[in-house]
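1. Below: sequence and its predicted model.
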Amino acid sequence: MLLLTCPCCGVTAEETEFANGGEAHLKRFGPGSDDADYEAYMFARKNPRGVHFERWRHIYGCGKWFLMARCTMTLEVFGTYPAQTSEPPAEIVAKIKARRPEWEGF
């Protein structure tokens, strides 16, 4: 069971209080984009073995979306941060590099 901390309201709870929203930091393609870009956005997702960035929603709390970095092999949570952030915060990246030196970066 994962223990997550919502960066919006500060509550730490089990993952059952949250809903996973899929991969984070995707480049979205809208009207006027070509079919290949739109298809890749809709259907192509990374499924890494190791560090992964995901979107989560605090459904039984504040209801807000946030982002999380975790390892898919060990389920270690490196940190959470607000959904409006375009890149992972430096302190989370430093924590990932310290614990997972094989990580290639964001």
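-> Good, I have the coordinates. Numbering: from 1, shown residues only.
2. Please make it C-alpha for all contacts and neighbour counts, starting now.
-> Will do.
3. Span of stretch 70-79 from start to end?
-> 7 Å (Cα to Cα, to the nearest Å).
4. Buried residues, it. List them.
-> By neighbour count on 16 or more other Cα atoms under 10 Å, the buried set for stretch 70-79 is 70, 71, 76, 77, 78, 79.
5. Narrow the residues you listed to those in helices?
-> Of the buried residues of stretch 70-79, none are assigned to helices by DSSP state H.
6. possible to save these as a markdown table with distance to residue 46?
-> Listed next are these as a markdown table, based on distance: Cα to Cα, whole Å:
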| residue | distance to residue 46 |
| --- | --- |
| 70 | 14 |
| 71 | 13 |
| 76 | 18 |
| 77 | 18 |
| 78 | 18 |
| 79 | 19 |
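7. what about versus this one:
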Amino acid sequence: MQLFSCPFCGPRDETEFTFGGEAGKIRPEPAPEVSAEDWSKYLHRVGNPRGATSEIWVHQTCGEYFLMERDTVSHVVSTTNALRKS
């Protein structure tokens, strides 16, 4: 098991967290302006980078979303930062 550090609760077991998506991904304009193809790209095409990445995660225990910077190869978490002011 790996420990992730929630910015609100501190270090917790990885099983308490859920991946929320890539950070910085731009959502298309709302329908009807967005095409089905563009919406599909937004939902299903992910960068899946090798190495350093920024991701959004949610801590299920406290319900807070936060930004996690981690390495997808080594699984080392460099930082976690709140997405809201506490």
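-> Arrived safely. Predicted, not measured: the structure shown is a model, and the values here were computed from it.
8. rewinding a little: looking at the buried residues of stretch 70-79 of structure 1, which are in strands?
-> Among the buried residues of stretch 70-79 of structure 1, the members falling in strands are 70, 71, 77, 78, 79 (criterion: DSSP state E).
9. sorry, back to before: mind picking the two most distant members of the buried residues of stretch 70-79 of structure 1?
-> Greatest spatial distance in the buried residues of stretch 70-79 of structure 1: 71 and 79, 10.7 Å, computed using Cα to Cα.
10. related to what we said a few turns ago, which one of the ones in strands among the buried residues of stretch 70-79 of structure 1 sits closest to residue 48 of structure 1?
-> Using Cα to Cα, those come closest to residue 48 of structure 1 at residue 71, 9.0 Å.
11. show me what contacts the closest one?
-> 49, 50, 51, 52, 77, 78 (Cα atoms under 8 Å, 6 or more residues apart in numbering).
12. can you rerun that using 10 Å?
-> 48, 49, 50, 51, 52, 53, 77, 78, 96, 100 (Cα atoms under 10 Å, 6 or more residues apart in numbering).
13. cool, residue 16 of structure 2 as well?
-> 3, 4, 6, 58, 59, 60, 61, 62.
14. Over to residue 54 of structure 2?
-> 21-24, 67-72, 78-80.
15. 8 Å instead?
-> Contacts of residue 54 of structure 2 (Cα under 8 Å, 6+ apart): 22, 23, 67, 68, 69, 70.
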